[in-house]
Every structure is written in structure tokens, then in C-alpha cells.
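Student: Model the following, please.
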Amino acid sequence: MQEMFEGLPWWVKWVAVPAIALFVFGGLIFSLLGFVIALLFKVLIFAALVGGLIYVVRKFMSSSSSRSDW
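Tutor: Reported below is the predicted structural model:
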């Protein structure tokens, strides 16, 4: 592989080849990147909702256990 790029100018290795790779695989790369970002966002939303639920339940449990007029 290295012999193939040996006599070529630097811009072919560092500009043209990555540009062609982005052109060919760009849709796949962006769809995978979008999937990962959406998954991370859903994990963060899930963690925030579970944390909020635990907070509300503990707050309700501590306020209801302090009342003895039931």
C-alpha cells in the first residue's frame, strides 16, 4: 500500500484520498454518526428521567413518613 503512494505529491495523500473517501462513504459515516448521537441523547434523557423519578419518590416518601396523622 505504501509503495502505491510513494511517488505522489503530498496533496494526493492528505487531501484528495480523504475527500474521495468522504464522497464515497459520507452517507454511511454521517448516518452512523447520527445514530450514535441520537443514542447518546436518548441515554441522557433516560438517565435524567430516572434520576427525576427517584428524586420525586424519595421526596414524597420522606414527606409522607414524617406525617403521622394518617
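
Student: For the rest of this, base every contact and every neighbour count on C-alpha atoms.
Tutor: Fine.

Student: ok, now how distant is the residue minimising distance to the centre of the chain from Asp69?
Tutor: Per Cα atoms, centre = their mean, the C-alpha nearest to the average position across the chain is that of Ile37, at 3.2 Å. Using Cα to Cα, to the nearest Å, Ile37 is found at 50 Å from Asp69.

Student: so how far is the longest helix along the chain off the chain centroid?
Tutor: Using DSSP state H to assign secondary structure, the helix with the most residues in the chain is helix 17-66. Centroid separation between helix 17-66 and its chain, computed with Cα atoms, centre = their mean, to the nearest Å, is 7 Å.

Student: To compare against the first, here's the next sequence to fold:
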Amino acid sequence: MPFKDVFANLPWWVTWIAIPAIALFVFGGLILSLVGIVLGLLFKALVFVALVGGLIFVVRKFISASASSHDRW
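Tutor: Down below sits the predicted model:
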């Protein structure tokens, strides 16, 4: 019995509402955990990029200020 034949005689609401609802009920915790992990990694990546960018900005300002003070002598 092919997989398509199983759903052939069922009403549309079973295929499009009941089965996805059962899947969300069974796998909902797993889906939320995976979404949380992905969002957490994205947030950490953004924080990392911001910190590295800030560090580069501060170091360049310090180097340019140090170089300009040497030029005065």
C-alpha cells in the first residue's frame, strides 16, 4: 500500500489540520528547543561581532591618538 493511498480517502481537515496538530503536540518541545538553540547562537554571534567591532574601533582610535601625539614632538 503506497503512502499516498493512506491519505487518499481521508477528509481534508485530517490531512491539513489534525495531523500537523498531532505532530506539533508530539514534537513541539523538540521544535522549540531547536529554535531556541538557533536563536541563541545567532544572538551570541551578533554579540561577538559587536564586541570585536568595538575592540577594533578602540584600538584604532588609541593607535591614531598615539601616532598623532608622537608627531607633535
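
Student: roughly how far apart are Lys44 of structure 2 and Ala50 of structure 2?
Tutor: 10 Å.

Student: and what of Ile22 of structure 2?
Tutor: Distance from Ile22 of structure 2 to Ala50 of structure 2, by Cα to Cα: 41 Å.

Student: again with Trp16 of structure 2
Tutor: Counting by Cα to Cα, the gap between Trp16 of structure 2 and Ala50 of structure 2 amounts to 43 Å.

Student: what does Leu10 of structure 2 give?
Tutor: 53 Å.

Student: and what of Ser66 of structure 2?
Tutor: 24 Å.

Student: The residue nearest to the centre of structure 1 -> structure 2?
Tutor: Using TM-score structural alignment, the partner of Ile37 of structure 1 in structure 2 is Leu39.

Student: Equivalent analysis for Arg67 of structure 1, please.
Tutor: That one, Arg67 of structure 1, aligns with Ser69 by TM-score structural alignment.

Student: what's the neighbour count on that match?
Tutor: 10 (other Cα atoms under 10 Å).
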